[in-house]
Structures are given as C-alpha cells and as structure tokens.
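**Q** heads up, no residue letters with this:
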C-alpha cells in the first residue's frame, strides 16, 4: 500500500545532489531497478524522481553549489518547515537553505546540525514523500556518524522531537532515535582509527535490497566501489558503496 502521510520527525524522502545527472540516473537504475522521471519544467533544473514500480522512492538534482560533493540527503517530515528552521537555529544548528516553496509539491529547507551533519525538512503539499519504504529498492534506514553523542541527542530531541534508546545488541555503542515508540534512525560515535580527524560528522542512508552480495556485485559491474564489503550485523547483511560520482550510500538485506 502506498504511503500517504508521515508523522512529523519521520524520514520521508531522500535525494542525491550529483554533478552528473545522466551518470547517476544510469547507475541507480542499474543497481536498484529504478526508473527515472525528469521534470520538463525549466524552474526545476532537471530534478528527477526515481520510481520503484509506480511509487516515488528517491530524487536526483544538482548540488547546491559547484564546490559541493556528490551527496545523498534525507528529509524529515514536518507540519511547519519555518518553525523547524527556527528550532534548528535555536539548538545550535545552521540553516543552509531557508524555507522555500516547491510549486505544486510542498516546502523544504536544508540544515546542518550542531556538529555539521547535513539534513533537510519537508512540509508536504501535494507531494508527501516516498510512496514506499522498507521494501527492496526503497529507503530503509538512516545512520548518523557523529563526534559528540550527547550534543546530537540534545539537538535532534529539540528540533525533531526524537527520543533515544541505547542498544547493546549491536555489540557496540549504538543509539536508536525514535518517533514515539518506533525506531527511525541510528547513531554511532566516530571513534577509533577508522575515523580520521578530518572526516566530518555525517548521515548515511541505506536502501533495502533482497540480496546484499548480489547488489554489491552489481555496484562493481556498473562502475561503483565498496568501502565496506557485505557484512553481517544484527539488523541484517549490509554494505557501503561509492557511486560513479563519489556519493556514499549503504544497502541492507533486513532481517
């Protein structure tokens, strides 16, 4: 059944800012079986909706600036994006792109949290966000890699109303972010030699797949690379990849 609404604070959309739209369309269509539908409205700048079947699952557009790297971004649902922007600033974050109208669709804004990790917010109009999640080929999970756990916990609690639960089942320090009693994202500390000091705090999106190993092979076949090969975890078998434009994303076979 296609989703028609999201509770405030819930991830509702993901999109990719890419310097090479054609390359990104080809890559993700090959890896996940998405079909690309590009707007013919000049004001939309070639913005593309990826569909899984007849359901929108992700977007694609150009980066906000020529210097910006190719990056996936996620959107939190909100009833009032202007109020969300005010809470971001009040909690020590930064408004990167002020609330703006997307004609016929809704309102959006882009932020950085108190530790510099980017995320966005979406106030739905005619477009509510992804039509399907947690199914193979659609958004499944969101993970914050952060330097300062307590600061991030406080920030997202104030801005999005998230609560947290420490999870020892993952065999590491892992925090679940929740909307109500439902886990909607995770958080890990950036500690140890695998996290050089120059790597900033950041969000990592995951796409659900039927077979992580087969998807990893497909990524390689179409020119991507793997930064983390298929690996088992309590949540399922996952991998982290880099696409042909340099954007990092994860995929997981959920248990």
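**A** Noted; the coordinates are in hand. Source: prediction; values computed, not measured. Residues are numbered from 1 along each chain as shown.

**Q** From now on I want contacts and neighbour counts done on CA atoms only, so please keep to that.
**A** Fine.

**Q** which residue sits farthest out from the middle of the protein?
**A** Taking Cα atoms, centre = their mean, the residue of the chain most remote from its mean C-alpha position is residue 42, at 25.7 Å.

**Q** Roughly how far does that one sit from residue 122?
**A** 22 Å (Cα to Cα, to the nearest Å).

**Q** Same check on residue 176?
**A** In terms of Cα to Cα, residue 176 sits 22 Å off from residue 122.

**Q** the more surrounded of these two?
**A** Each of residue 176 and residue 122 has its neighbours counted (other Cα atoms under 10 Å); residue 122 has more, 30 against 18.

**Q** what about the closest residue to that one other than its chain neighbours, helix or strand, and which?
**A** Counting by Cα to Cα, 6 or more residues apart in numbering, residue 122 lies nearest to residue 108, which is 4.7 Å off, once chain neighbours are set aside. Using DSSP states H and E, residue 108 sits within strand 106-112.

**Q** Just want the angle from the helix or strand that that strand is followed by to strand 106-112.
**A** Next helix or strand after strand 106-112 toward the C-terminus (DSSP H and E): strand 118-124. Counting by axes from the mean of the first three to the mean of the last three Cα atoms, to 10 degrees, strand 118-124 points 160 degrees away from the direction of strand 106-112.

**Q** what separates strand 118-124 from the chain centre, distance-wise?
**A** 10 Å (Cα atoms, centre = their mean, to the nearest Å).

**Q** Contacts only, for the residue nearest to residue 122.
**A** By Cα atoms under 8 Å, 6 or more residues apart in numbering, residue 108 lies in contact with 81, 99-102, 120-123.

**Q** Now that we have these, which of them are buried?
**A** 81, 99, 120-123 (16 or more other Cα atoms under 10 Å).

**Q** how much space is there between the spatially most central residue of the chain and residue 130?
**A** Nearest to the mean C-alpha position of the chain, by Cα atoms, centre = their mean, lies residue 74 at 3.4 Å. Remark: distance between residue 74 and residue 130 (Cα to Cα) = 11 Å.

**Q** Take this one as well and set it beside the first:
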C-alpha cells in the first residue's frame, strides 16, 4: 500500500510537466480539489498542488524541446549519486544528474532500459509528499513497458524492488514493492505494453501511469471531459481491484483514477 511512511525504493514524489501551469491548475484543481502554490520567483516555474493544505503533487513548466507533457514519479533513495551510477551501469541513463534542491534534498531524473524517465529523491529537509494513498492523492503507479522481465531486473538492481505475480481474471499482474516490505508494501505494477488495449490503440510509448484516489470515478470522468481533458478508458470495474478510469489532461499528460474496492464486481 502506498503511504507517506517512505522507505528506499518507494514512490515519494510526483510532478506533472506541462506547457501551461495555469491551465493545468484550472484542470486538476476542480477535478481533485487541489489548490496551487508557487515555489516562488527562485523556483523557476515550479509549484505545488495541495489538498487541505498538504502537498499531494507538483508541477513544472516544460517546453517542446524538453519533451511531451507527462507525469513523472520519483522514488526514495539514500544516495542519489550512487543510484544514478547504478542506473547507468545497468543500461539506463541519466537525464538530469543529481543536484541539491536548497536544503530539501538531492534530486535526479534517470531513465530505465526502455528510455522511460523516472525521478529519485534523497531526502534531507523534505521526505516527500505530505499525503498519499487516499482520495485526491497518489495511490498506485504502473510502468507500462515492452519487456517486463528486463525492466524488473533493472529496477531490482537500481532501487531494490521485489516483484510478485498476482493472478486475476485477466491473467497475471506483476506487483512491485520495496525490498523487504512484502505485499503490504506494494505500490504499483509492471504492465506489458503490447497487452494493454488502450496503449495499442493510442500507439503509446513506454510510460509511467500514476493513479489518483477518487470517491466516484464516473463523476471524475465526466468532469475531466467537461474541463477539456480526454477519456482514454471509461470507468470500468475490475473484481478484486475496484473501479478505475484512464484520462489525459488538456495537454496530453496521461493518468488514471481509482476507487479501490476488493469486492468490486
């Protein structure tokens, strides 16, 4: 389960790269009950999304040269520099080398063997998000990848992840957890890119798909469409999982929403 009791290898931060921070705020604000707070003039366009005064996500302005709008998930590490070196040695890459973020910690953007960006955060003054695992906050994270076995081996080496095969009506799902935490520490999963109908239909490249908790996925889908977003997969119930939907914001950043319910039919 994704919580704010962060350990090495667990998701601890998430940010959306967008060409229009004001527009993104106008979308995500009413959708999730978020308010926006700028990091200030020295923040370079960086800012925080808050719910009830607690940080649940962040945003940063991106240009077309920097890449398409997307959500980036960060994971805790006790040594960002060492993690970046291991990622490079394991066949990944270093997009943004580790750097100090004021007195808050050290941050880096890396890529896995399929070229998918992810962040690492070495906490100092700030451990991570103030809120996770409930309504209006990050509750799950999936990596849609062309090679599950290779990706699992990469992250096992880089972040110490453990995997578990979970059987469900549609097949076997590869669940992820930080080392030594077992099923109680599960925070996400690996999805074969070729097996996902939405990815195939959209011609998607490998990517992270963050899930945000909601009370009413159907209402959120309708609201997202009214706010100018896209519906990639309508609200759908999956037994033993819950009711979920896949959406994109007006600039193309893809995300999902979930009402977890093991009894959902």
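**A** Here it is on my side, so go on. Because the structure is predicted, anything quoted here is derived from the model rather than measured.

**Q** mean deviation of the strand holding residue 108 of the first structure from the second structure?
**A** With mean Cα distance after the TM-score superposition for the first structure, strand 106-112 of the first structure departs from the second structure by a mean of 0.7 Å once superposed.

**Q** In the second structure, which residues correspond to that strand?
**A** Mapped onto the second structure using TM-score structural alignment, strand 106-112 of the first structure spans residues 105-111.

**Q** Distance from the chain centre to that stretch, please.
**A** Centre-to-centre, stretch 105-111 of the second structure and its host chain are 15 Å apart (Cα atoms, centre = their mean).

**Q** what do you get for stretch 59-79 of the first structure?
**A** On the basis of Cα atoms, centre = their mean, stretch 59-79 of the first structure is displaced by 9 Å from the centre of the chain it belongs to.

**Q** any residues touching that stretch, and which ones?
**A** With Cα under 8 Å, 6+ apart as the test, stretch 59-79 of the first structure has contacts from 6-21, 24, 45-50, 84, 118-124, 160, 203-205, 245-249.

**Q** ok, of these, which come out buried?
**A** For the contacts of stretch 59-79 of the first structure, a burial check counting by 16+ other Cα under 10 Å picks out 6, 8-19, 21, 24, 46-50, 84, 118-124, 160, 203-205, 245, 247-249.

**Q** Could I get the contacting residues of residue 229 of the first structure?
**A** Neighbours of residue 229 of the first structure in contact, by Cα under 8 Å, 6+ apart: 216, 238-240.

**Q** Dump the residues you listed into a markdown table; add secondary structure, neighbour count and distance to residue 57 of the first structure as well.
**A** Shown next, in a markdown table, are the contacts of residue 229 of the first structure (DSSP: H, G, I helix; E, B strand; the rest coil; neighbours: other Cα atoms under 10 Å; distance: Cα to Cα, whole Å):
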| residue | secondary structure | neighbour count | distance to residue 57 of the first structure |
| --- | --- | --- | --- |
| 216 | helix | 22 | 20 |
| 238 | strand | 24 | 19 |
| 239 | strand | 21 | 20 |
| 240 | strand | 20 | 19 |
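
**Q** Looking at the contacts of stretch 59-79 of the first structure, which are in strands?
**A** When DSSP state E defines the strands, the subset of those inside them is 11-17, 48-50, 118-124, 203-205, 248-249.

**Q** How about the contacts made by the nearest residue to residue 104 of the first structure once chain neighbours are set aside?
**A** Nearest non-adjacent residue to residue 104 of the first structure, counting by Cα to Cα, 6+ apart: residue 126, 6.2 Å away. Counting by Cα under 8 Å, 6+ apart, residue 126 of the first structure makes contact with 104-106.

**Q** Tell me the one among these nearest to residue 224 of the first structure.
**A** Nearest to residue 224 of the first structure among the contacts of residue 126 of the first structure: residue 105, at 32.2 Å, using Cα to Cα.

**Q** so how far is residue 250 of the first structure from that closest one?
**A** 28 Å.

**Q** With distance to residue 33 of the first structure added, can I get the contacts of residue 126 of the first structure in a markdown table?
**A** Formatted as a markdown table, the contacts of residue 126 of the first structure follow (distance: Cα to Cα, whole Å):
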| residue | distance to residue 33 of the first structure |
| --- | --- |
| 104 | 27 |
| 105 | 25 |
| 106 | 27 |
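
**Q** Buried only: go through the residues you listed for me.
**A** Buried members of those, counted by 16+ other Cα under 10 Å: residue 106.

**Q** for the contacts of residue 126 of the first structure, which one is nearest residue 199 of the first structure?
**A** Comparing the contacts of residue 126 of the first structure against residue 199 of the first structure with Cα to Cα places residue 106 closest, at 33.1 Å.

**Q** Which neighbours do residue 74 and residue 130 of the first structure have in common?
**A** 12-13.

**Q** got a list of what residue 195 of the second structure touches?
**A** By Cα under 8 Å, 6+ apart, no residues touch residue 195 of the second structure.

**Q** whoops, I mixed them up, residue 94 of the second structure
**A** 84, 87-88, 108-111.

**Q** do the same with residue 246 of the first structure
**A** 69-71.

**Q** Mind doing that once more with 6 Å?
**A** Residues counted as contacts of residue 246 of the first structure (Cα atoms under 6 Å, 6 or more residues apart in numbering) are residue 70.

**Q** I'd like the distance between it and residue 48 of the first structure.
**A** 19 Å.

**Q** if I read this right, residue 257 of the second structure contacts residue 247, doesn't it?
**A** No. Counting by Cα atoms under 6 Å, residue 257 of the second structure does not reach residue 247; the two are 7.8 Å apart.

**Q** These two: which is more packed in?
**A** Applying other Cα under 10 Å to residue 257 of the second structure and residue 247 shows that residue 257 carries more neighbours, namely 28 against 23.

**Q** What lines up with that one in the first structure?
**A** Using TM-score structural alignment, the partner of residue 257 of the second structure in the first structure is residue 251.

**Q** quick one on the thing from earlier: check the buried ones among the contacts of residue 108 of the first structure against residue 143 of the first structure and report the nearest one.
**A** residue 120 (14.4 Å).
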